[in-house]
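>>> Predicted structure and sequence below. I'll ask about it afterward.
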Amino acid sequence: MITFNRVRSSILKAKDHRRQLLGIHETDVLRASIAEAPHFRALLSEIQAEAERARREPAPELSFTDFHLFAAQGTRIEYEKPYFERRGRLLALALEAWLHPEQKDLDALQNEIWMLCNEYSWALPAHLPYTLEGVASSRVTMPEVVDLFASETAHALAETLYLLEGRLNPWVVHRVREEIERRIFRPMFDTPNTFPWESSTNNWSAVCGGAVGMAALLLVDDRERLAGMTDRVIRAMGSFLEGYEDDGCCAEGVGYWNYGFGYYVYFAEMLYEFTNGKLNLLQGDKIRRIASFPAAVALTAPLYVNFSDCSETYVPNTGLVSRLHRRLGQPVPEMTAVPSLHADHCYRFPHTVRNLLWTDASLLHQPAAEGTFTFPDTAWIIDKHRLAGGLFAFAAKGGHNDEPHNHNDLGHFILHAAGETLLSDLGAGVYTRDYFREGRYTYLHNASEGHSVPLINGLPQAADREHEAAVLKQEVAPDSRLVYSLDLTGAYPKNSGLRSYIRTFEWSGQAEREEAHLRVNDSFTFAEAVNGVEEFFISLQRPILSPGSVTWRGQTGEVKLTYDADTFSAEAEVIESLDHGSHPLTVHRLRLRAGRVPGEASWSFLFTARAL
């Protein structure tokens, strides 16, 4: 624990505190190396193209009609698309100006900054009160709501001033400082009242706290005030870390690891530089385990184990990963390229800036780590083997059904064959108002029916903390089989008629046969003599059905399921959905229906994965 006495002392004693806050030492040499580096070529081209487009085309409008749509019908994308496009224009124009210090014409950038300062609220409609009654009873006015995106906007503007110090019109600099003071610093720091996210144990506390904290380090000259502000941010960071168990697993998935822990690291490193190393938030075994998470869940690039609201594709921010490796020596996931400017549709400022400043090219193109990775507190397990044809991997999860960005998915699993994930997790759906309210589990992506788990007597798994799994066994058998057994009885509602449900996974990769095997054993005890069970298996590949077998075939690998045709009738279902970005997503769900299941029953499914 870092005490306020230590925070204050370190802030007050810091010398030349702003000279190298981003770790920039010889600026001209750094710019030249960035310009000449082959791994930055594509990103620099994108920055230039987007900056030219921003100078040529007018910024998109943020209309009242689009602003009001979230309250009126619960949709977000109509307002958020132009909102984030504005942030992308700022990022490109600011970076292009920093990369080319000889550039004199900064009108487009300054107009972009001025336009952002004119926005009604930097917070998104989804994070504001839905009604005028709610607005009237709010502790702060709508321009003073400090949410994820208000915080990120403040930081982006503050860092733009820092990177272009002495080059922007003093009126623009004054306006930015005035707006950040009015919208962010006063409502957050000039009152003992807190925003709810300050005690949140998910990504909000790190993102909001980290972004606001960096803006303060960049802008606030009063050291006594800055000490108090920094102490409050550090307390929010403590709340964020409480959301992680000691095993370091991010239950929200690698995308949210990148988001929450990324901002934690960005703030931690700026604070470290500001205080000349006196305040170091990147210490301890738990931090090292959190930093190792992406390497554990990495599959064949760009694929990852993606339980919860996480995309199965993720491109690591090479700057963030490089800095963690440098500071902590942690393993890195496979990184094939520096992310595109457009990889993050929100255009978050620190990701791209740190990719340029911190990326270690020697860490690119390293293969994903192999072996068994266990997270005992969160009850995740991942096992990876590199066989002929590529990487083969299995992942499964226990836990409970009230996790951050929860899906009702206890006992769900992923199967990766020769570089392709063929038994899948659907990840996040389209975020709407109802997605985070009572209707959350009507969405396929979040519901039990969208995961490779069964329906019991017509009932799916239920949400809430009381519905949990218990790990019964986790071991590597003498024949190198990984055995992972879960008691899933508690995952289902009490009126399901279920007395006991045990799911056991047996997984092995066989180099001599150039294939991997997963056996899933399900054992049930029921209260009634006759029951119904429907086993679901989820894929993004069309299943090929034959009597007693099903095959999912990709471009480089395939998985074949063998089951008892006397027990089950098979049905392949096609469900049209939308991914998180509102793009069409075709889901293939295999339904194996067992009728008239007796009071005690058990069966096995054998999955054989091989390269094509």
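Right, received. Where do you want to start?
>>> contacts and neighbour counts: CA atoms only from here.
Noted.
>>> mind checking how far residue 532 is from residue 134?
Separation of residue 532 from residue 134 (C-alpha to C-alpha, to the nearest Å): 47 Å.
>>> between those two, which one's more packed in?
Neighbours of residue 532 and residue 134, each counted by other C-alpha atoms under 10 Å, are more numerous for residue 532; the result is 15 against 11.
>>> Just give the closest residue to the more buried one, not the sequence neighbours.
For residue 532, ignoring the flanking residues on the chain, the nearest one in space by C-alpha to C-alpha, 6 or more residues apart in numbering is residue 457 at 4.7 Å.
>>> measure that neighbour to residue 228 for me?
57 Å.
>>> Repeat that for residue 455.
53 Å.
>>> of these two, who's got more company?
Neighbours were counted for residue 455 and for residue 228 using other C-alpha under 10 Å; residue 455 has more, 20 against 16.
>>> Run a quick neighbour tally on the residue lying closest to the more buried one once chain neighbours are set aside.
The shortest distance from residue 455 to any non-neighbouring residue, by C-alpha to C-alpha, 6+ apart, is to residue 534 (5.1 Å). For residue 534, the count of nearby residues is 21 (other C-alpha under 10 Å).
>>> want to compare, so here's the second one:
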Amino acid sequence: MLSEHYANEHLGKLLLSQKEYRPFPSIDERQMWEQIPQHVKDYWLQKGLSKLNHAWPTITATQYMDYSRTGNRSRYEQLSWTRRQDLAALIIAECIENEGRFMDDIINGVWCICDELFWGIPGHNYMMRRNDPLPDVADQIIELFSAETAALLVWTYYLLKSRLDAISIMVCERIALEVRKRILEPYLERNDFWWMGFREEEMVNNWNPWCNSNCLLAFLLLEDNAERREAAVVKVMRSLDKFIHQYHSDGGCDEGPQYWTYAGGALFDCLELLYGVSNGKIDIYQTPLIQQIGRYIYKTFIDEAYYANFADGSAIVHIPAELTHRFGRRIGDAKLAGLGTMMLQQQQERATTLQFPSMFRLLPSLFHYSEVENYTGESPHVRDVWLDGIQVMAARERQGTAKGLYVAAKGGHNDESHNHNDVGQFIVYCDGSPMIIDPGVETYTAKTFFSDRYTIWTMQSAYHNLPTVNGVQQMQGRQHRAMDVHYHQEDAFASLSMNIAKAYPDSAEIKHWIRSTTLLRHPQPCIEIKDDFLLQQATDDIVLNLMTPHCPQIDDTGNIVLQDEKEHRVQIQYDADRFTCASEEIALEDENLRNVWGAQIYRIQLKTKTSFDHAAWTLRIRQL
């Protein structure tokens, strides 16, 4: 898509030179810095002041080895990311105040980070040719956070070069030296990084645009050799084409809404860099697929910060407000732009803060704050969604509001990126409040991405809203997938049906299991979950699992009531003649899960009373 149209002999004429390319004002160009709203300037000045005379935390070899010894990723990552967040806060504070009092702390931060032997994280050591608890400094790999770090240092160079040079020319020279050695040279010289997509057997995911966006930025701002710079742009385009090519025409992200920020959102970062450095001549925003990739995020939007989460995604997602708004404006979609404005208005100054301090997102969020805040778009609460490529449907009672019932369901297969064994999964919200949920994922550890992944309970189908048959759960693998998937939507209802039998291994003894998820809007709104199955032989060992954040109120007449703290209530009706009903509390010790659901969630289990080799039943969910 990109390389076919732009990677040719005319490309050099399209690109602004390194000196001409001025995406944002430096500290010396004061007008736009002065126009940032005062409350936003105050917010960032306070963040900078909190780091004044900063004692930069040390990072030791044994802290790095903590991952190989214990499997814990978080302790080292927090140390590394905190350094970068603190540096970003100091840079922005200095650019806003322009008095020089943050400069020594900035120089110390730059020197600290440049002294790190490896800018990445221990969890990505597997990319190195030699597998060791410590990084091989002779093997300069490019992974997510080495590329992020390079971009942060390059922005430091770009924004503050005149002030840094006035103190010591060695600071910017050190930045240039380290970025060339760690990023620019290996990017041009190596094709074996899996995320680039140049090895045919490899599928790519969010790493592709995320790494490419930061590498491209480093080349555009730092590389003064025109031929090398142009070669990097060509390689970025070829690599991005590999990522774009994997998308179905619906633009759906199988990694979920949380990863859209680093998949579709990072692709947008790349397209903006290419658009800007070419004065708008490299432009694929009117391509239908690019537009659909942008729209995906509001198609999974439920309300406030809740999104329809599957796989490793969290139910609560803080999307980059300004990026979302700008993506919407680029493709002419008022719902997408409106979602960005809605998020900014909810988060206010906090909307400019990022977990990873990407200046290419932070700077426009400062300079465009008033524009985004005052935009009047369209409601992103869309009524019906069907993403046929990733087989995800969503439906709510009415367009433009979170009031009433909402349901999302998925088919797909059990080898998706960041996969959970969850073919046939569904979630239910009421007035924008979660009732039947997908728990999400715990904090990443060494187990998360390797052979022990499916020993983690959040990955297993028994902790999703799915049946367990003959004690057997779904299995991982692309062959374990939904079959005969059908979506139907009318004004009165929306429905998704599929055969989930192949999601289970042969030991489950399932011939077919048709699961249908339907939102009925008229005459009385309700959600119906229908299961119609045939087994190889009769069994009484069938359990329907339902996950909820609320303590279920169960009676013996076939009713379960779920109620949140704001008194949103739903009733689940089941056949009490066929099922016994019980629930268990699952204490949440993991910080990621506790931040979303609190101290515990609950698993409701409907267990068959008698043996069946075939049956059909329906769960009905109504708002009370």
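That came through, no problem. The model shown is predicted, which means the values in this text are computed figures rather than measured ones.
>>> Contact partners for the equivalent of the residue nearest to residue 532 of the first structure over in the second structure?
If you follow residue 457 of the first structure across to the second structure using TM-score structural alignment, you land on residue 470. Neighbouring residues of residue 470 of the second structure by C-alpha atoms under 8 Å, 6 or more residues apart in numbering: 508-509, 539-542.
>>> same deal with residue 502 of the second structure?
Per C-alpha under 8 Å, 6+ apart, neighbours of residue 502 of the second structure: 479-483.
>>> Provide the secondary structure category for it.
helix (DSSP: H, G, I helix; E, B strand; the rest coil).
>>> Would you quantify the distance from it to residue 135 of the second structure?
Distance from residue 502 of the second structure to residue 135 of the second structure, by C-alpha to C-alpha: 42 Å.
>>> Helices along the stretch 451-600 of the second structure, start to end?
Taking DSSP state H, counting those that start in this stretch as the test, the helices found in the stretch 451-600 of the second structure are 591-597.
>>> now the strands for it?
Taking DSSP state E, counting those that start in this stretch to define them, one finds strands in the stretch 451-600 of the second structure at 467-469, 477-481, 483-489, 493-499, 510-520, 526-539, 542-548, 553-554, 559-563, 569-573, 579-587, 600-608.
>>> and residue 302 of the second structure, which of the three is it?
Going by three-state DSSP: residue 302 of the second structure is strand.
>>> ok, now residue 386 of the first structure?
Assignment for residue 386 of the first structure (three-state DSSP): strand.
>>> residue contacts, it?
370, 392.
>>> Let me see the contact set for residue 445 of the first structure.
Here residue 445 of the first structure is in contact with 407, 426-429, 451 (C-alpha under 8 Å, 6+ apart).
>>> Just give the number of residues close to the counterpart of residue 293 of the first structure in the second structure.
Counting by TM-score structural alignment, residue 293 of the first structure lines up with residue 296 in the second structure. Here the count is done by other C-alpha under 10 Å, and residue 296 of the second structure has 21 residues near it.
>>> ditto for residue 219 of the first structure
The burial count assigned to residue 219 of the first structure is 19, neighbours taken as other C-alpha under 10 Å.
>>> how about the counterpart of residue 619 of the second structure in the first structure, secondary structure?
Superposed on the first structure with TM-score structural alignment, residue 619 of the second structure falls opposite residue 605. At residue 605 of the first structure the chain is in strand, as set by three-state DSSP.
>>> ok, for the alignment partner in the second structure of residue 434 of the first structure, nearest residue in space, not its chain neighbours?
Aligned by TM-score structural alignment, residue 434 of the first structure pairs with residue 447 of the second structure. Nearest in space to residue 447 of the second structure, with sequence neighbours left out and distances taken as C-alpha to C-alpha, 6+ apart, is residue 453 at 5.3 Å.
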